[in-house]
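> Sharing a model that was predicted from the sequence below.
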Amino acid sequence: MPTVVLDQKGRITIPSEVRSRLGLKPGSRLELVLEGDRIVLRPARRLRARDLLGIAGQEEVELEDVECALGETS
């Protein structure tokens, strides 16, 4: 298991083999979770509209209802 060092500003560097294995790139977001006396970093999951498709089943709506919800009616 790799060891990291905390610098004076509280930063660590994630070893390249770990970044590579997890597909982390500059700008990648990570979640920091405290589990007892442990610090767990994991890639933050970004939720996309596509991920929600079908989660509530199918529902028919009228175009007017959608426009009203979007505030696009006159």
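Yep, that arrived.
> all contacts plus neighbour counts: C-alpha atoms, from now on.
OK.
> Centroid-nearest residue for this structure?
By Cα atoms, centre = their mean, the chain has its centre lying nearest to Arg45, at 2.6 Å.
> My guess is Arg42 contacts Ser28. True?
No: using Cα atoms under 8 Å, Arg42 is not in contact with Ser28, being 10.4 Å away.
> Next up, a structure to set beside the first:
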Amino acid sequence: MSDLSIDTTKVSEKGQIVIPKEVRDKLGLKAGSKLIIIATSDLMIMQKAELVGERMRAWEIVNKARLLAEKLGLRKLGL
């Protein structure tokens, strides 16, 4: 799984987060790039908006991320 990136970031007082440069570069994110944010009570997933389209519904993204997180043992990190 060489394309997997795991990093931490903080939420600013304004509710902003910084996406690490490695991740921005990997995804080709530039200023103004649109992201879709999907959240449950303990999980947040961001995906480039243009990648979602018709091929993947929001619940499919959540299920994929949950399975990956559980496989990697990341369900409850307490970061």
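Good, I have the coordinates. No experiment lies behind these values; they were computed from the predicted model shown.
> where does the TM-score land?
The TM-score (TM-score structural alignment, normalised by the length of structure 1) is 0.58; 47 aligned residues with a Cα RMSD of 1.6 Å.
> From Asp65 of structure 1, how far out is the residue nearest to the centre of structure 1?
Separation of Arg45 of structure 1 from Asp65 of structure 1 (Cα to Cα, to the nearest Å): 31 Å.
> what does stretch 18-31 of structure 1 correspond to over in structure 2?
Mapping stretch 18-31 of structure 1 onto structure 2 (TM-score structural alignment) gives residues 23-36.
> Tell me the counterpart residues of the biggest helix by length in structure 2 in structure 1, please.
The longest helix of structure 2 (DSSP state H) is helix 58-71. Alignment of helix 58-71 of structure 2 against structure 1: no match, by TM-score structural alignment.
> gap between that helix and the chain center?
For helix 58-71 of structure 2, the distance from its own C-alpha centre to the chain's C-alpha centre is 11 Å (Cα atoms, centre = their mean, to the nearest Å).
> Okay, helices next: where are they in structure 2?
Under DSSP H, structure 2 gives helices at 21-27, 49-52, 58-71.
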